[in-house]
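A.B. asks: Sequence first, then the predicted structure:
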Amino acid sequence: MLVNIDDANGVRTVTLNRPEALNAFNEALYDATTIALRDADADPSVGVILLTGTGRAFSAGNDLVEMQARITDPDFQSGEYGFPGLIDTLTDLRKPLLLAVNGLGVGIGATILGYGDLVFMSSTARLKCPFTSLGVAPEAASSYLLPQLIGRQNAAWILMSSEWVDAQEAKEMGLAWRVCEPDDLLPEARKYAEVLASRPIPSLMAVKHTIVEPTRGEIAAAAKREYAQFEVLLGSAANADALAAFADRKD
């Protein structure tokens, strides 16, 4: 299973389960995660959604092998939902989303934090937005969400530098709410998730709606701008060189 599901005390834990690829998102994982989040949002027994990863990574971001295939393979098949479907689902979630970042978070594995209502990070976790090192544009509406969340200068550094940010730096910036020792990460995240899940679900959803609704139009507009820039840059000389270098390292 690409995604594991566990229910307890009104909390649905969705665990990315592609550890051999550091939970990198290929089309199949995008689809499986989208379906899992939509199902949790629609299930009346679920009050809170907790997303985490298996193994030493939260998610290594987009599967770069598939990214290269998207450019070079005329028969490449996109998933039913793909990346856009996941972003639309994250934007439209009505229930609280908690993230437990258990390890490396790269690309969408970092920008997804912008959609978290509460973010917990392992003390050994690190984040990177490698867009400039790949010669592409930001994604997941991060060009809007990160400045809103952590300020323009912190967002500019993360999005422009392609450098690592450790858990403590993420907390100081406001990307993470709690930093936990690795063995304490899931118990701590579940403890807080269960507190929220003990509250009336319609009230939880009302609070989230009033917080998120004013930003949904801005998120959609940012995503549209990013898609346009990504389309221009995908397959450019810088992007092709970066993907070729990655492929060489894999061989």
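C.D. replies: Received, thanks.
A.B. asks: C-alpha only now, for contacts and for neighbours.
C.D. replies: Noted.
A.B. asks: So which residues of the stretch 51-200 of the chain form helices?
C.D. replies: Using DSSP state H, counting those that start in this stretch, the helices of the stretch 51-200 of the chain run over 64-72, 82-92, 108-111, 142-150, 152-161, 167-173, 185-197.
A.B. asks: by contact count, what packs against the second one?
C.D. replies: When you say that, I think you mean helix 82-92. Contacts defined by 3 or more Cα pairs under 8 Å, 6 or more residues apart in numbering; DSSP states H and E place helix 82-92 against helix 27-42.
A.B. asks: What residues sit buried inside the helix it packs on?
C.D. replies: By 16 or more other Cα atoms under 10 Å, the buried positions in helix 27-42 come out as 27, 29-38, 40-41.
A.B. asks: quick one: it to chain centroid distance?
C.D. replies: 13 Å (Cα atoms, centre = their mean, to the nearest Å).
A.B. asks: next one: stretch 28-45
C.D. replies: Stretch 28-45 has its C-alpha centroid displaced from the chain centroid by 14 Å (Cα atoms, centre = their mean).
A.B. asks: Show me what that stretch is in contact with.
C.D. replies: With Cα atoms under 8 Å, 6 or more residues apart in numbering as the test, stretch 28-45 has contacts from 2-3, 5, 10, 12, 14, 16, 46, 49, 79-83, 85-86, 89-90, 93-95.
A.B. asks: do the same with stretch 177-195
C.D. replies: Stretch 177-195 is contacted by residues 9-11, 48-50, 98-100, 102, 118-124, 167-168, 171 when judged by Cα under 8 Å, 6+ apart.
A.B. asks: just to revisit the earlier point, narrow the contacts of stretch 28-45 to those in strands?
C.D. replies: If you go by DSSP state E, the contacts of stretch 28-45 have 3, 5, 12, 14, 16, 49 in strands.
A.B. asks: Just want the most central residue of the protein.
C.D. replies: Among the residues of the chain, the one closest to the centroid is Ile112, at 2.6 Å (Cα atoms, centre = their mean).
A.B. asks: Below is an additional structure, to be compared with the one above:
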Amino acid sequence: MNYDNIIFNAADDGIATITFNRPQQYNSFSEKTCSEFINCLSDIDRNQDIKVMIITGSGNAFSAGGDVNWLLTADTTWKKNMILEAAVKIIETLNNIKKPVICAVNGVAAGAGVAVLMASDIVIASTEAKFAPNFIKLGLVPDTGSSYYLVRSVGARKALELFWTGKELSADEAMALGIFNYVVPGDQLMTEANKFARRLIKHNYQSNLMIKELVRTSITNDLSSQCRLENYCQILAWSSQEFIDAMSAFTGKHQKGLESK
């Protein structure tokens, strides 16, 4: 798959990497970038050889959100809505992917970039990363699902504070709030992201897929529905070769421990 505004790489180990590649524009989303990103996400979701996806940016930014030049072309309500719907399509496509999605945040994330990282499953950030939900500084309101994700991540009161002030958080501040999972030196960012991805593939991958589904559905399910879904997934896991192999390894170690006493 060849693109102009993103770089796609699929390794033999089942890990695919999408890199936003408009460094001079701080990897902002143009109309073409949105289209390419959506198409790439859809292709990855359909490709059975790809097990885990990593999203990152080139240069000094992860993504600054919408391309200003594109936004300025929106001189009618219809054009404004078309731009917003393109962003919504990105986040809906990303949210519906069943495979693990790791976001490797290499620099500032603002606007729609904030939404992309929050829609990801695991966020690993470099020490240079910034989390900037600064819509208010442009006289705008959160979009692309930013309010949906941030409230669920930090709670309503903290989300209001961040959106009202437009405060830019450092990597450590974002990690303290649970927005980032890990913060690592910049030169180790992709190494750590790939290491986490390989762990998901190597250790009980099918169970990891079901865990993602359980966590996502828990947001809207009632207790009874969630318990039934857990039971369904547990029966599948219980019947899997992964479980048989894991139990064999566990009982083997336990038996050796007893014999050594």
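C.D. replies: Structure's in. What do you need? As the structure is a prediction and not an experimental result, all values here were calculated from the model.
A.B. asks: Pull out the buried residues from stretch 9-27 of structure 1.
C.D. replies: Buried positions in stretch 9-27 of structure 1, judged by neighbour count with 16+ other Cα under 10 Å: 10-19, 22-27.
A.B. asks: Select the longest helix from structure 1.
C.D. replies: Looking across structure 1 with DSSP state H, the single longest helix is helix 201-233.
A.B. asks: Now that one: buried residues?
C.D. replies: If you call a residue buried by 16+ other Cα under 10 Å, then helix 201-233 of structure 1 has these buried ones: 201, 204-205, 208-209, 212, 219-220, 222-223, 225-227, 230, 233.
A.B. asks: cool, and stretch 193-203 of structure 2?
C.D. replies: Applying a neighbour-count criterion of 16+ other Cα under 10 Å, one finds 193-194, 197-198, 200-201 buried in stretch 193-203 of structure 2.
A.B. asks: returning to that earlier point: by contact count, what packs against the helix or strand following the longest helix of structure 1?
C.D. replies: Next in sequence after helix 201-233 of structure 1, counting helices and strands by DSSP states H and E, comes helix 237-250. Where contact means 3+ Cα pairs under 8 Å, 6+ apart, helix 237-250 of structure 1 is packed against helix 64-72.
A.B. asks: which helices and strands does the helix it packs on pack with?
C.D. replies: Counting by 3+ Cα pairs under 8 Å, 6+ apart, helix 64-72 of structure 1 packs on helix 237-250.
A.B. asks: Give me the contacts around the helix it packs on.
C.D. replies: Applying Cα under 8 Å, 6+ apart, the contact partners of helix 237-250 of structure 1 are 64-65, 68, 133-136, 233-234.
A.B. asks: now do 6 Å
C.D. replies: For helix 237-250 of structure 1, contacts defined as Cα atoms under 6 Å, 6 or more residues apart in numbering pick out 134-135.
A.B. asks: now, the most widely separated pair of the buried residues of helix 27-42 of structure 1?
C.D. replies: Farthest pair in these (Cα to Cα) is Glu27 and Asp41. Separation: 21.2 Å.
A.B. asks: Okay, Met190 of structure 2 and Asn106 of structure 2: tell me how far apart.
C.D. replies: 9 Å (Cα to Cα, to the nearest Å).
A.B. asks: counterpart of stretch 129-144 of structure 1 in structure 2, which residues?
C.D. replies: Per the alignment by TM-score structural alignment, stretch 129-144 of structure 1 matches residues 133-148 in structure 2.
A.B. asks: which ones are touching Ala57 of structure 1?
C.D. replies: 22, 103-104.
A.B. asks: preserved in structure 2, out of those residues?
C.D. replies: Retained contacts for these in structure 2, judged by both residues aligned by TM-score structural alignment, their matches' Cα atoms under 6 Å, are 22, 103-104.
A.B. asks: out of those, who's nearest Ala156 of structure 1?
C.D. replies: Here the nearest of these to Ala156 of structure 1, counting by Cα to Cα, is Leu104; it sits at 20.2 Å.
A.B. asks: counterpart of the closest one in structure 2?
C.D. replies: That one, Leu104 of structure 1, aligns with Val108 by TM-score structural alignment.
A.B. asks: In space, what's closest to its match - neighbours in sequence excluded?
C.D. replies: What sits nearest to Val108 of structure 2 in space, not counting adjacent residues and going by Cα to Cα, 6 or more residues apart in numbering, is Lys130, at 4.3 Å.
A.B. asks: Next: Phe62 of structure 2.
C.D. replies: Excluding the flanking residues, the one nearest Phe62 of structure 2 by Cα to Cα, 6+ apart is Gly107, at 5.0 Å.
A.B. asks: tally of neighbours for Ala174 of structure 2?
C.D. replies: By other Cα atoms under 10 Å, the residues close to Ala174 of structure 2 number 20.
A.B. asks: which residue lines up with it in structure 1?
C.D. replies: By TM-score structural alignment, Ala174 of structure 2 lines up with Ala170 in structure 1.
A.B. asks: Narrow the contacts of stretch 28-45 of structure 1 to those that are buried.
C.D. replies: Buried subset of the contacts of stretch 28-45 of structure 1 (neighbour count, 16+ other Cα under 10 Å): 3, 10, 12, 14, 16, 46, 49, 81-83, 85-86, 89-90, 93-95.
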